[in-house]
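Asks: Structure for this input, please:
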Amino acid sequence: MTSSNPPQDKMIFKCDKQAAIVSDKLLSFYKENELFDTVLIAGSDCVNIQAHRVVLCAFSEYFLEKFRTTLQPNNNIIQLKEIEASTLKLIIDFMYTGSIELSLANIDELLRIVSFLKIKTLIEGCCELIEQNISSSNSLGYLRLANELSLPTLKAKSLECIYTHFEQISKEKEILMLSKDELKDLLFNDNPYGDFEESVFLSMVAWINYDKLNRTQVTFELLSMIRFWVLTPKFIVENRKPVCKTLESYELICSWLQWHLSPETRSNDQPNYASIPRTRTEKLAVVGVIEREEICIQTFNSKENSWSIKMKTPLLLEKDLCATIVIDNKLLVVGGYHNDELTNKVQCLEMGTKDWVDFPPMKTPRLECQLADLNGHLCVYGFDNNNMPCMEIYNFSTCKWNDLQPISQPSVASRITGHNGKLYILDFNKGFL
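Replies: Next up is the predicted model:
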């Protein structure tokens, strides 16, 4: 080992073989059973495996944490009885030699052990072998393993294979053995590998039917995650019966069909609904601010935690004390006063085109209107000219208003809301009705 620097009083000498020398010395100590300072007790038969603490800590975050926080300075024994001695010996050999033979025959168990010991290099090696051998026959099992051990890259590779062969894999019995959370993670991901919502729906039904006693109760939760806009009305009608076991599920199926059969959905200028993601990473809250002569639409970006003005547009009619709601990308301005008279007129702003369109007036002029979205229908609660409470509901499919049975003894302080196909009324004097 020489230096190429010219003669001088001082110099910095660097040994290019430093790491190799240390590695070779440690391996020599290991082979010759010299200078060990740690004993690992492995397996049910308590086999002793000796090693050097510095090597264990260099490769394993588990051992590093043990020596830093758990063990006393004079304690050099670590119990690992849940790991077979032969497997642990192979792992310790790898720490000294940098080489280990990996086999698909035992890769699952080895990956669990090195994940427990937090040996990053071996985790990467095991995952590389698995990813090279993922197929339609084993991808579901490797997905469960990736979820169990929190391995995102392996999970992504497994999902890619599953979605590529979903028509085949969805018919396997293994999918019926998944837990609810595993099923949701598998079926209700937004994936770029194809559109197979019918198979997703049928797989969900098969999973529920496999254990009806314990799984029927989560039908509505799973059903509400289906991308119904991708399914056809014919498919929904033909396959609705297995999931229409509760009122909530039945009402949800009805709302799907109503959406499909509504005039605006059936028109030719609709967007490609198959491209709509199942889950949204960013949501917009739309607010209509009514002023004397115009309406201002503002949006809230939850990701940036900020508001911005989307549009400003003049009102067709001058109104006071009206109510607003957004349903199916339409902003509806309902009731209130016009020319000092109570009005039954409803204004409708198409959010996409920014155009005001005609909308049928209510049967009854109303004041103090409360609005609710009831499965895509517009429900209006308010007080007429005689200060009597009354309710109407607008069906977007038939374009007609219908009266609803009024509640008994409501007050001006009542508030209404729609949820899961039911109408709730909160009276501040009486509670929920």
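Asks: make it CA atoms for all contacts and neighbour counts henceforth
Replies: OK.
Asks: what about the helices in the stretch 51-200 of the chain?
Replies: Secondary structure of the stretch 51-200 of the chain (DSSP state H, counting those that start in this stretch): helices located at 53-59, 61-65, 85-97, 107-117, 120-132, 139-149, 152-164, 166-169, 180-187, 197-210.
Asks: want to throw these into JSON lines with mean neighbour count and distance to residue 326?
Replies: Compiled in JSON lines, those are given as follows (neighbours: other Cα atoms under 10 Å; distance: least, Cα to Cα, whole Å):
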{"stretch": "helix 53-59", "mean neighbour count": "17", "distance to residue 326": "57"}
{"stretch": "helix 61-65", "mean neighbour count": "17", "distance to residue 326": "53"}
{"stretch": "helix 85-97", "mean neighbour count": "17", "distance to residue 326": "61"}
{"stretch": "helix 107-117", "mean neighbour count": "18", "distance to residue 326": "50"}
{"stretch": "helix 120-132", "mean neighbour count": "17", "distance to residue 326": "47"}
{"stretch": "helix 139-149", "mean neighbour count": "18", "distance to residue 326": "39"}
{"stretch": "helix 152-164", "mean neighbour count": "19", "distance to residue 326": "36"}
{"stretch": "helix 166-169", "mean neighbour count": "17", "distance to residue 326": "37"}
{"stretch": "helix 180-187", "mean neighbour count": "15", "distance to residue 326": "29"}
{"stretch": "helix 197-210", "mean neighbour count": "19", "distance to residue 326": "28"}
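Asks: For residue 27, which of the ones you listed is the nearest?
Replies: Distances from residue 27 to each of those were compared using Cα to Cα; the shortest belongs to helix 85-97, at 5.5 Å.
Asks: Could you also give me the structure for this second sequence? I'd like to compare it with the first:
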Amino acid sequence: MRLPFPGLSTESGVLYLNCNNLLEWRSPRKRLPPSSSRVRTATKARARLCGLPLLAISGPEGCSLLSRSDEDSGHQPPVVESLSSGFAFSGTNLGTMDPTVVINTLDEDEQKPAKPAELLVFDDSAHLNKVLMNLNKLRKNKQFCDVVLHVGSGQDMHEIYAHRAVVASVSPYLFELLAQKTKGTLQNQCKINGNFDISAFERLVDYAYTSRLEVPKSKMKAMYLAAAKLKVHPVTKYCGKYLVEHLTPDNCTGVRAILVESMNQELVAEVDAYLRENIAEVVKSKELQSLPHIQVELVQHSSIEMDATNNKHLCHMVLDWMRSSFDQEGVLMETLTEKVHMLYLNLDRTLHDCNDIEAGDAKDTELVQDYKRLSRRLSQPKGSKTKGRSGITTPAKPRQFLYTRSDSSGSSSDEEDRDWKIIATTSTGAHSTMGLAVVSGTMIVLSVVQRLNGPANNGDSSPEVCTTTVGYTTLPPMMSSRCGMGTAEFQGRLLVCGGYDRGECLRTVEAYNLATNRWSTLAPMQTPRGRVDATVLHGLVYLIGGSDGSKELASAEVFNGSTWSALPPMPVARSNTGVCNLDNKVFVVGGWNGKRGLSCCDIFDPLTKTWSSAAPMLLGRYQAGVACLNREVYAVGGCDSWTCVASVEKYNPITNTWTEVASLQSARRGCGVVEYNGKLYAVGGHDGVRSLCSVEVYDAQTNSWSPGPSLTSCRANVGVAVVGSRLFAVGGFNGKAFLNTVEFLDARTNEWTTFVAKSEAQPPVPCIAEDDRDSSREGSAEECR
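Replies: Reported below is the predicted structural model:
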């Protein structure tokens, strides 16, 4: 509606709505007609009309303009666009014909009521803060509080006094909870279920009363979770933003876990993007050791296939295999993480467990047969074993997808399944890959290693596969399962002495010959010794202390290759010591005397056959890994009286002092420690909760520990030794059983393996020429080419 208001003058006056619903200008000297609409002030604004300042007052019944200029402007009457509380003015300048109206909200001190005698407006901006401040004082003094929130459980229960109206206004969760509590009851006690951090919950209550939140960095995750559960969305938003902006390789997986728990998929996607960009650093972080670890080996027909494999696509195919295992075979996460799974690519273009390979099949090589014997079959419903898996729920990927160089996914789905996906992958060796994945909603670490599968030694071998492919066989197990034994390199062989199994401490001694790939027995020790360590000095094997199953031992003995002889006893009987040699002497570090961890360090001189004492360690410890590096003695991890420790210290024989160096990334006891390629390797062990597969490597130049390649089996109280160019891990306890298995670190691939090439251990397997594969004549390698 456009209404002219005639009679506008430049002198002070009033614009009013007359009985004809037209605006008229009236000088204040003239009285308004009785029929004019009185304006009740609702909104105030300042209008500059063609350079003429005007004070505009509008209300539900009309509008008035008060002139604030005495100059004669000579302007034409303006036009009112509307008469609502959101009205706008427009005017026309006689000279330029340009619109010249601007509307601004008046400041508080400029608001002038139309009739001060009849209307007073008072806006106290400090009132709200004063009310909240006083309510907070009342809460702290427990005055007029109508609800007591019980947070926690058992003896850790905390009472938080509050006012229902305040906390319910801030938290929709508490609003719903308190609304239910007030129905038909005057009960003011309210139990808050859920695993809330007490400190975070109290800070949120403070925020409800003060509108201010202070959260230390250490409490940010707990605060985010508490705010998300209580649905305090402003706090959830800003804490989540802080967490994502402060991601590091060490905390990103933990941050992702709480974001998933709160179902914040937007922030989860940002964390996943960070993981993809920084996966090479993330896989080295110690936080990954707390995640489930699934290890897979893929057998390939040739090294050409191994080199051509796209590792990213391989991980996706492994994920499909795991999903099929969950969906069709009822496999549990615990089953997938308890052993290394050997897979092969079947004719249906999917991965299958090598246990599915039938006897006599071309793929049923000795490598596969050894895997069948050594692995425990995944439990599956009866009759579910099929070669073709016709009931596969996910689309099969073609074989060339595995070997393509493109990283584009072959999936036609636009939306990735949040509960089953590969987040990020990185190459960790020539034919090994490590990645992060989500399996059935759980984040896991996935390790995939490719193995070369030699042909089966039978007449059904495929003609296109040449049998000159290097054959592999497993490292044979020890004759006795054992852990806590003395392990060393002796006369070019791997020597294992004593130790204990579930029943008793052992006297037996075994030696592994790399040339023949066989174990043999040597002369037994004079005394059964478990929880013992060994070292080799000047061609003699020294075994010091230990336990005979009933008490700690002070005795020691030495082995010359054929017989054992007694040595003078140590000053203190003890087990779980660390033993090494330095400067032609034998060092015995720490140990357990039956009551506590020891800090003492004793030295045996083989020339004088006497014991002396060095400076004690900074911390008494037992089950520590002990080794020499750069002419210094290192004591790594172990236990004090009851707790696993991550601390590491070294002994300088020149100054006779111990100094602390960089700590392990994970506390561990019963790890094997040895110098290998100029660095210290801490292998396996136990963190107080579980046996470990992880390995850490110490660089003395940088004084830092970094993750090494993981073992194929978790091993606590493991024996380690370097023989030739190989670092061996022997026996140990995996959390369920004492082990007799052995594995070694392959320096070429930087991976642990339980397989050795036959050519390294025995004469090569004869090669059958392709045109004579049905005859019994043995051909040479040249005939196969």
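Asks: TM-score of the superposition?
Replies: The TM-score (TM-score structural alignment, normalised by the length of structure 1) is 0.43; 238 aligned residues with a Cα RMSD of 4.8 Å.
Asks: related to what we said a few turns ago, kindly state which of the helices of the stretch 51-200 of structure 1 is positioned closest to residue 404 of structure 1.
Replies: The stretch from those with the least distance to residue 404 of structure 1 (Cα to Cα) is helix 197-210; that distance is 34.6 Å.
Asks: could you point out which element follows the closest one?
Replies: Stepping forward along the backbone from helix 197-210 of structure 1, the first helix or strand reached (DSSP states H and E) is helix 212-215.
Asks: in that following helix, what's buried?
Replies: The neighbour-count criterion (16 or more other Cα atoms under 10 Å) identifies no buried residues in helix 212-215 of structure 1.
Asks: elements contacting that helix?
Replies: Packing partners of helix 212-215 of structure 1 (3 or more Cα pairs under 8 Å, 6 or more residues apart in numbering; DSSP states H and E): none among the helices and strands.
Asks: need the next SSE after that helix, C-terminal direction.
Replies: The first helix or strand that comes after helix 212-215 of structure 1 along the chain, using DSSP H and E, is helix 219-223.
Asks: Buried ones in that next one, by neighbour count?
Replies: Counting neighbours by 16+ other Cα under 10 Å, one finds that the buried residues in helix 219-223 of structure 1 are 219-220, 222-223.
Asks: and after that helix, which helix or strand comes next?
Replies: Using DSSP H and E, the first helix or strand after helix 219-223 of structure 1 is helix 233-239.
Asks: buried stuff in that next one?
Replies: Buried residues in helix 233-239 of structure 1, counted by 16+ other Cα under 10 Å: 233, 236.
Asks: Hmm, residue 295 of structure 1 is touching residue 309, no?
Replies: No. Using Cα atoms under 8 Å, residue 295 of structure 1 makes no contact with residue 309, being 11.0 Å away.
Asks: More neighbours: which of those two?
Replies: residue 295 (19 against 12; other Cα atoms under 10 Å).
Asks: Identify the residues contacting that one.
Replies: For residue 295 of structure 1, the contact set (Cα atoms under 8 Å, 6 or more residues apart in numbering) comprises 288-289, 312-315.
Asks: Of the residues you listed, just say which sits nearest to residue 122 of structure 1.
Replies: Compare each of those with residue 122 of structure 1 using Cα to Cα and the shortest gap goes to residue 288, at 56.8 Å.
Asks: Give me the nearest residue to that closest one, chain neighbours excluded.
Replies: The shortest distance from residue 288 of structure 1 to any residue other than its chain neighbours is 4.9 Å, reached at residue 297 (Cα to Cα, 6 or more residues apart in numbering).
Asks: count of neighbours near that neighbour?
Replies: Taking other Cα under 10 Å as the neighbour definition, residue 297 of structure 1 ends up with a count of 18.
Asks: isn't it right next to residue 312, touching?
Replies: Yes. Under the criterion of Cα under 8 Å, residue 297 of structure 1 is in contact with residue 312, at a separation of 6.2 Å.
Asks: returning to what we had before: nearest to residue 30 of structure 1, of the contacts of residue 295 of structure 1?
Replies: Out of those, the member with the shortest distance to residue 30 of structure 1 (by Cα to Cα) is residue 288, at 74.4 Å.
Asks: And the closest one, how far from residue 258 of structure 1?
Replies: Residue 288 of structure 1 sits 26 Å away from residue 258 of structure 1, going by Cα to Cα, to the nearest Å.
Asks: Repeat that for residue 158 of structure 1.
Replies: 37 Å.
Asks: for residue 62 of structure 1, same thing?
Replies: 57 Å.
Asks: Likewise for residue 326 of structure 1?
Replies: Applying Cα to Cα, the value for residue 326 of structure 1 to residue 258 of structure 1 is 18 Å.
Asks: host element of residue 783 of structure 2?
Replies: Short version, using DSSP H and E: residue 783 of structure 2 is in helix 781-784.
Asks: tell me which residues of that helix are tucked away?
Replies: Residues of helix 781-784 of structure 2 classed as buried under the neighbour-count rule (16+ other Cα under 10 Å) do not occur.
Asks: And that helix, what does it pack against?
Replies: With contacts taken as 3+ Cα pairs under 8 Å, 6+ apart, helix 781-784 of structure 2 sits against no other helix or strand.
Asks: how about the helices of the stretch 51-200 of structure 1 in a markdown table, adding distance to residue 370 of structure 1?
Replies: Listed next are the helices of the stretch 51-200 of structure 1 as a markdown table, based on distance: least, Cα to Cα, whole Å:
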| stretch | distance to residue 370 of structure 1 |
| --- | --- |
| helix 53-59 | 65 |
| helix 61-65 | 59 |
| helix 85-97 | 68 |
| helix 107-117 | 56 |
| helix 120-132 | 56 |
| helix 139-149 | 46 |
| helix 152-164 | 45 |
| helix 166-169 | 46 |
| helix 180-187 | 36 |
| helix 197-210 | 36 |
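Asks: So for residue 426 of structure 1, which of these sits nearest?
Replies: Shortest separation from residue 426 of structure 1 across the helices of the stretch 51-200 of structure 1 is recorded for helix 180-187, at 33.8 Å, computed as Cα to Cα.
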